[in-house]
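> build the 3D model from these lines:
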Amino acid sequence: MLKRIIAVFFALYAALALAAVDVNKASHADLTQVKGIGPATATRIMDARKQGPFKNWDDLIGRVKGIAQTSAGKLSEEGLTVNGQAYKAGPASSSKPASTTEKSAKPAQTAGKKQEKS
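From the prediction side, this is the model:
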């Protein structure tokens, strides 16, 4: 029983290890295997990588046209990594809910001002 559990554990670990594609080490073909990366994006990644390896996700986003924070999150979910690290949303993503709250508060403030004038 213990041998079976250990064998399943190693099989799952191997599957997860093979699923990750590091942007600094992957070939063009490896990159196109990631859902969301087509041949054109893979070529842009390879061209940008000629300048040097990507330091982190922000470096990748800044140097490769067509990869933004939203697409970086999706690519990370599909197994793309930068130096073995998955994408973690930065401060820009966490500020979106705050701006949505501010927008929804403005009509209420406007309605209050109209009532005061009446």
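> from now on I want contacts and neighbour counts done on CA atoms only, so please keep to that.
Fine.
> would you map the strands across the protein?
21-22, 80-81 (DSSP state E).
> the residue positioned nearest the centre of the chain and residue 4: what is the separation?
Nearest to the mean C-alpha position of the chain, counting by Cα atoms, centre = their mean, stands residue 73 at 2.0 Å. Distance, residue 73 to residue 4, by Cα to Cα, to the nearest Å: 35 Å.
> all helices of the chain, in order?
In the chain, the helices defined using DSSP state H lie at 2-19, 28-32, 39-49, 57-63, 69-77, 91-117.
> another sequence for comparison is provided below:
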Amino acid sequence: MKYFKIVLIAVFLFAQSALAAVNVNKADAAQIAEELKGIGLSKATAIVAYRTQNGPFKTVEQLTEVKGIGLKTVEKNRSEILLK
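Sure, this is the predicted structure:
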């Protein structure tokens, strides 16, 4: 029973981390900053401003067009970024 509880907790924690994705076309700056590694509130605000001016992101790579966001940051967060 003790091992079952440990496994259950591990599965729960894994499921929570797998769900930690953010839709950069819909989320506000606070949500983006919270979910993406290396993206603080300032860069998240720049993402929202870019999206407002240019429309929704069509590819994950398009995030590199936002000042201060490079390909390394995009690659580090690729699995957490949603577009739709």
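> the residue nearest to the centre of the first structure pairs with which position in the second structure?
Counting by TM-score structural alignment, residue 73 of the first structure lines up with residue 75 in the second structure.
> next one: residue 58 of the first structure
Using TM-score structural alignment, residue 58 of the first structure pairs with residue 61 in the second structure.
> that match reaches residue 71, doesn't it?
Yes: between residue 61 of the second structure and residue 71 there is a contact under Cα atoms under 8 Å: 7.3 Å.
> ok so, going back, return the most buried member of the strands of the first structure.
strand 80-81 (a mean of 23; mean count of other Cα atoms under 10 Å).
> now that one: how far from the chain's centre is it?
In terms of Cα atoms, centre = their mean, to the nearest Å, the centre of strand 80-81 of the first structure is found 8 Å from the chain centre.
> mind giving me the packing neighbours of that strand?
Helices and strands touching strand 80-81 of the first structure, by 3 or more Cα pairs under 8 Å, 6 or more residues apart in numbering; DSSP states H and E, are strand 21-22.
> which strands or helices does the strand it packs on pack on?
Strand 21-22 of the first structure is packed against strand 80-81, with contacts defined by 3+ Cα pairs under 8 Å, 6+ apart.
> and stretch 71-88 of the first structure, how far from the chain's centre?
That offset, for stretch 71-88 of the first structure, works out to 5 Å (Cα atoms, centre = their mean).
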